[in-house]
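>>> Starting from these lines, generate the structure:
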Amino acid sequence: MTASPAPHRPRPSVVYFDRRELDLLLNLYGIFVAAGEWKDYAIDGLSDRAEFAVFRRTSEAPLYRVVKQPKLRGKQGLYSVVSIGGQILKRGGDLRQVLSVFDRQKLKLV
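Just a heads-up that it's a prediction; the model follows:
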């Protein structure tokens, strides 16, 4: 008697950043680390969104979160930058444009 194969369970779909997106995020992260403003980051892939969070100190809440939500692609924009208080600083369909919120003249860390 042979054992029957385990029933196939579909894997839940998870949203991730692709290589191009990660390159943009990590390049920006490197600039702020070199300036001594950011110390750590975290990447999370969830069923409805992917998040890239940056921290001033590892033990604190994230200063900013870059969120990718595919379901908002046709509405408010696929990407958003969210501050520590939950305020959406910039939203749009082009990650490079959304990350422009971190331009040093526009944004000062407190």
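>>> from here on, contacts and neighbour counts on C-alpha atoms
Noted.
>>> list the buried ones in the helix ranked longest in the chain?
Counting residues, the longest helix found in the chain (DSSP state H) is helix 19-34. By 16 or more other CA atoms under 10 Å, the buried positions in helix 19-34 come out as 25, 29, 32.
>>> now stretch 101-110
Those would be F102, for stretch 101-110 by 16+ other CA under 10 Å.
>>> And it, how far out from the chain middle?
18 Å (CA atoms, centre = their mean, to the nearest Å).
>>> I'd like to know which of the buried residues of helix 19-34 is nearest to R104.
Of all the buried residues of helix 19-34, R104 sits closest to F32, with 10.0 Å by CA to CA.
>>> Are we agreed that L89 is in a helix?
No. Under DSSP: H, G, I helix; E, B strand; the rest coil, L89 sits outside any helix and is assigned strand.
>>> Near it, how many other residues are there?
L89 sits with 14 neighbouring residues when counted by other CA atoms under 10 Å.
>>> Please give the structure of this sequence too, so both can be compared:
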Amino acid sequence: MSIVIPLAVTSGTRPNSGQVAFTRLELDRIMSLYGRMVAAGLWRDYALELGAKVASFSAFRRSAENPEVRLVKDPALRQRQGEWVLYGEGGVVLKRGHELAGVLAVVERRLLKAVES
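Next up, the predicted model:
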């Protein structure tokens, strides 16, 4: 005989797993920028880290180096400075904000300068 164990049904787009993750639209925007940076020859590798408190995307010029940029989503800061933080190569904060597009604009401007020269 078998025992059937009912699974809890959660409402919403993401189950309450205690893990912060990027939504499909956010990841699409991030990976679109990553693809354009790879095509321009500026980035070669990336890393995703999904944790209990934050989710981060890191982009590398080479795999063995420190990340050139690191984008962090921290929902705990949503009501304060904004849940998005962009860190530079030395760990310095390049931009904070409530909207992903505004934070990624810093990197997109760098891409425009690289394409123009």
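>>> what range in the second structure matches the longest helix of the first structure?
Matched against the second structure by TM-score structural alignment, helix 19-34 of the first structure falls on residues 24-39.
>>> residues in contact with the residue in the second structure that Q87 of the first structure lines up against?
Under the alignment (TM-score structural alignment), Q87 of the first structure maps onto V92 of the second structure. Applying CA atoms under 8 Å, 6 or more residues apart in numbering, we find V92 of the second structure in contact with no residue.
>>> From I5 of the second structure, how far off is the spatially most central residue of the second structure?
With distances taken as CA atoms, centre = their mean, F57 lies nearest the centre of the second structure, 3.9 Å away. From F57 of the second structure over to I5 of the second structure the distance is 37 Å, taken as CA to CA, to the nearest Å.
>>> how about the helices in the second structure?
Under the criterion DSSP H, the second structure contains helices at 24-39, 100-116.
>>> now those helices as a markdown table including distance to D74 of the second structure?
Below are the helices of the second structure laid out as a markdown table (distance: least, CA to CA, whole Å):
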| stretch | distance to D74 of the second structure |
| --- | --- |
| helix 24-39 | 13 |
| helix 100-116 | 12 |
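>>> Out of these, which gets nearest to L77 of the second structure?
helix 100-116 (13.6 Å).
>>> Pretty sure A59 of the second structure sits against W43.
Yes. A59 of the second structure lies in contact with W43 (CA atoms under 8 Å); the separation is 6.6 Å.
>>> Spit out the residues that contact those two alike.
Common neighbours of A59 of the second structure and W43 (CA under 8 Å, 6+ apart) are Y34.
>>> So these two - more neighbours on which side?
Legend: neighbour count by other CA under 10 Å for A59 of the second structure and W43, higher for A59 (23 against 20).
>>> Now check the more buried one against the first structure: what is it aligned to?
By TM-score structural alignment, A59 of the second structure lines up with V54.
>>> hmm, who's touching stretch 15-26 of the first structure?
Residues contacting stretch 15-26 of the first structure (CA under 8 Å, 6+ apart): 44-50, 52, 68-70, 95-96.
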